[in-house]
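Q: no letters, just coordinates:
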């Protein structure tokens, strides 16, 4: 079963409080998404560490309910 964009956004915001999150359904199939996450807690972290933080917030749904997620992460300007 696929996840909704709203569910993905909620999980990320719960895992990364204060983050700005924008989710795009890339194919309109509810299975391939892009997430743009801006979070102060990414400060000083490598891109890999930032992505790991986002994946952790998804609580094991990556690869199951959530098939594909393209990530763009950054700190606020």
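A: Structure's in. What do you need? Quick caveat, the model's predicted, so the values are computed rather than measured.

Q: make it CA atoms for all contacts and neighbour counts henceforth
A: Fine.

Q: what's the helix or strand for the closest residue to residue 71 other than its chain neighbours?
A: Nearest residue to residue 71 in three dimensions, chain neighbours excluded: residue 35, at 5.1 Å (CA to CA, 6 or more residues apart in numbering). Here residue 35 sits within strand 32-38, counting by DSSP states H and E.

Q: in addition, the following structure is provided for comparison:
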């Protein structure tokens, strides 16, 4: 069953309360998402660790309820 954007955002915000999250439905099916997550919690962490933080927030839903997530992470002071 597809996972709506609101649920993905809620899970990420529960783990990263300051996160600003932009969601894009890549296929129009609520199953293939792109997420751009901005959080101060990412400061000083390599990109891989930032992504792990987001995946951890999703709890084991990747590959099940959430089929695909194209992830971009950044800190608030980064331009892109």
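A: Noted; the coordinates are in hand. None of these values were measured; they are calculated from a predicted model.

Q: tell me the buried residues in the strand holding residue 35 of structure 1?
A: Of the residues in strand 32-38 of structure 1, 32, 33, 34, 35, 36, 37, 38 count as buried by neighbour count, 16 or more other CA atoms under 10 Å.

Q: do stretch 67-80 of structure 2 as well
A: So for stretch 67-80 of structure 2, counting by 16+ other CA under 10 Å, buried means 69, 72, 73, 74, 75, 76.

Q: which of the residues you listed lies closest to residue 5 of structure 2?
A: Residue 5 of structure 2 has its nearest neighbour among the buried residues of stretch 67-80 of structure 2 in residue 69, at 10.9 Å by CA to CA.

Q: buried ones in the helix or strand following the strand holding residue 35 of structure 1, by neighbour count?
A: Toward the C-terminus, strand 32-38 of structure 1 is succeeded by helix 47-57 as the next helix or strand (DSSP H and E). For helix 47-57 of structure 1, a neighbour-count test (16+ other CA under 10 Å) marks 50, 51, 53, 54, 55, 57 as buried.

Q: same for helix 47-57 of structure 1, what does it pack against?
A: Contacts defined by 3 or more CA pairs under 8 Å, 6 or more residues apart in numbering; DSSP states H and E place helix 47-57 of structure 1 against helix 5-15, strand 68-74.

Q: what angle do the first one and strand 32-38 make?
A: For helix 5-15 of structure 1 and strand 32-38, the angle between their directions (axes from the mean of the first three to the mean of the last three CA atoms, to 10 degrees) works out to 30 degrees.

Q: thank you kindly, that will do.
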